[in-house]
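> Provided below for reference: sequence and predicted model.
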Amino acid sequence: MNSSAARIIHSVLFSLKHSQGSEQERRFLEDGRTILTSIPVVNDFQVFRQVSPKNDYDFGFSMVFNDRTDYETYNNHPAHAAFVSERWEQEVEKFLEIDYEAI
């Protein structure tokens, strides 16, 4: 097992209820980056625009956690919980969450 095996890559693909190119879309992506990167255990946070015709999601957030403890810390962090309840549940139309651990 290599040394990165404990690291977790957390990714979520999603589409927003907002019109493409809208101010609301831009603000959601920007606020997501600002709020979620304020959580100390979040590493390598990235925002992606989906370009493949093979699925119908529009965006992705990706981040890395050093281990399961950091992943759980993130999931239970007040800033994450607030973002989910105040923004995600209101503005995201659909999503797919994927968590990877190297083997």
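Noted; the coordinates are in hand. This is a predicted model, so every value here is computed, not measured. Residues are numbered from 1 along each chain as shown.

> When you work out contacts or count neighbours from here on, use the C-alpha atoms and nothing else.
Will do.

> residue ranges of the helices in this structure, please?
Per DSSP state H, the chain carries helices over the ranges 23-37, 68-76, 78-83, 89-91.

> Can you lay out these as CSV showing distance to residue 48 and mean neighbour count?
Shown next, in CSV, are those (distance: least, C-alpha to C-alpha, whole Å; neighbours: other C-alpha atoms under 10 Å):
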stretch, distance to residue 48, mean neighbour count
helix 23-37, 9, 15
helix 68-76, 20, 15
helix 78-83, 18, 15
helix 89-91, 17, 13
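
> Which one of those lies nearest to residue 103?
Between residue 103 and the helices of the chain, the shortest gap by C-alpha to C-alpha is with helix 68-76, which sits at 14.4 Å.

> which strands and helices sit next to that closest one?
Taking 3 or more C-alpha pairs under 8 Å, 6 or more residues apart in numbering; DSSP states H and E as contact, there are no helices or strands that helix 68-76 lies on.

> what residues does it touch?
Helix 68-76 is contacted by residues 6, 7, 8, 39, 41, 42, 65, 80, 81 when judged by C-alpha atoms under 8 Å, 6 or more residues apart in numbering.

> Roughly how far does the first one sit from residue 41?
Plainly put, residue 6 is 14 Å away from residue 41 if you go by C-alpha to C-alpha, to the nearest Å.

> Use this one as the comparison:
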Amino acid sequence: MKVNKPIIHSAAFILKHDKGSDEEAAFMVKAWDMLACIPGVKDFRILEIINDSNPYDYELEMRFDNEEQLEAYKAHPNHWDQVNKKGFVEEVWVKEVKDFLEKDTVVIRK
């Protein structure tokens, strides 16, 4: 589906690290440093999920103006350099995240 309106890209996740640990804090710094600076990323946020009915602990959330920017983000080497097996996905996410749910959404009514 081709989308030419703002997209909210998010990933809810559980870390392999204990809550409050130095490793958890380091993960959050790496996420911010590697992803928030990618061109097209807007309103980058790291959120803590607080409701008990949700199995995930945290969420990375960002906004893009359109699908083209989202696709450019996914292909950016800071996110995932598939050729050299580098970037946040390979170097951090795969090693430190136990489980996750990724979603892309658009606002249908405000």
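Good, I have the coordinates. This is a predicted model, so every value here is computed, not measured.

> Superposing both, give me the TM-score.
Here the superposed chains carry a TM-score of 0.92, computed using TM-score structural alignment, normalised by the length of structure 1; 99 aligned residues with a C-alpha RMSD of 1.0 Å.

> before we move on, the earlier item: okay, and the common contacts of residue 6 and residue 41 of structure 1?
For the pair residue 6 of structure 1 and residue 41, residues contacting each of them under the criterion C-alpha under 8 Å, 6+ apart are residue 66.

> Can you measure across stretch 79-87 of structure 2, start residue to end residue?
End-to-end distance for stretch 79-87 of structure 2: 5 Å, by C-alpha to C-alpha.

> Count the neighbours of the closest residue to residue 51 of structure 1 other than its chain neighbours for me.
What sits nearest to residue 51 of structure 1 in space, not counting adjacent residues and going by C-alpha to C-alpha, 6 or more residues apart in numbering, is residue 58, at 7.7 Å. A total of 17 residues lie near residue 58 of structure 1 under the criterion other C-alpha atoms under 10 Å.

> Alignment lookup: residue 58 of structure 1 to structure 2.
If you follow residue 58 of structure 1 across to structure 2 using TM-score structural alignment, you land on residue 57.

> Residue 12 is in contact with its match, correct?
Yes: if you go by C-alpha atoms under 8 Å, residue 57 of structure 2 and residue 12 touch, sitting 7.2 Å apart.

> close enough to count as contact, the residue nearest to residue 51 of structure 1 and residue 14?
Yes: in this structure residue 58 of structure 1 lies within contact range of residue 14 using C-alpha under 8 Å: 6.0 Å.

> Residue 35 of structure 1 - nearest residue in space that isn't next to it in sequence?
With sequence-adjacent residues excluded and distances taken as C-alpha to C-alpha, 6+ apart, residue 35 of structure 1 is closest to residue 79, at 6.7 Å.

> Distance check, residue 13 of structure 1 against residue 45 of structure 1.
Plainly put, residue 13 of structure 1 is 14 Å away from residue 45 of structure 1 if you go by C-alpha to C-alpha.

> list the residues that contact both of the two?
By C-alpha under 8 Å, 6+ apart, residue 13 of structure 1 and residue 45 have these common neighbours: residue 61.

> Give me the most central residue, structure 1.
The C-alpha lying nearest the average C-alpha coordinate of structure 1 belongs to residue 61 (C-alpha atoms, centre = their mean; 3.5 Å).
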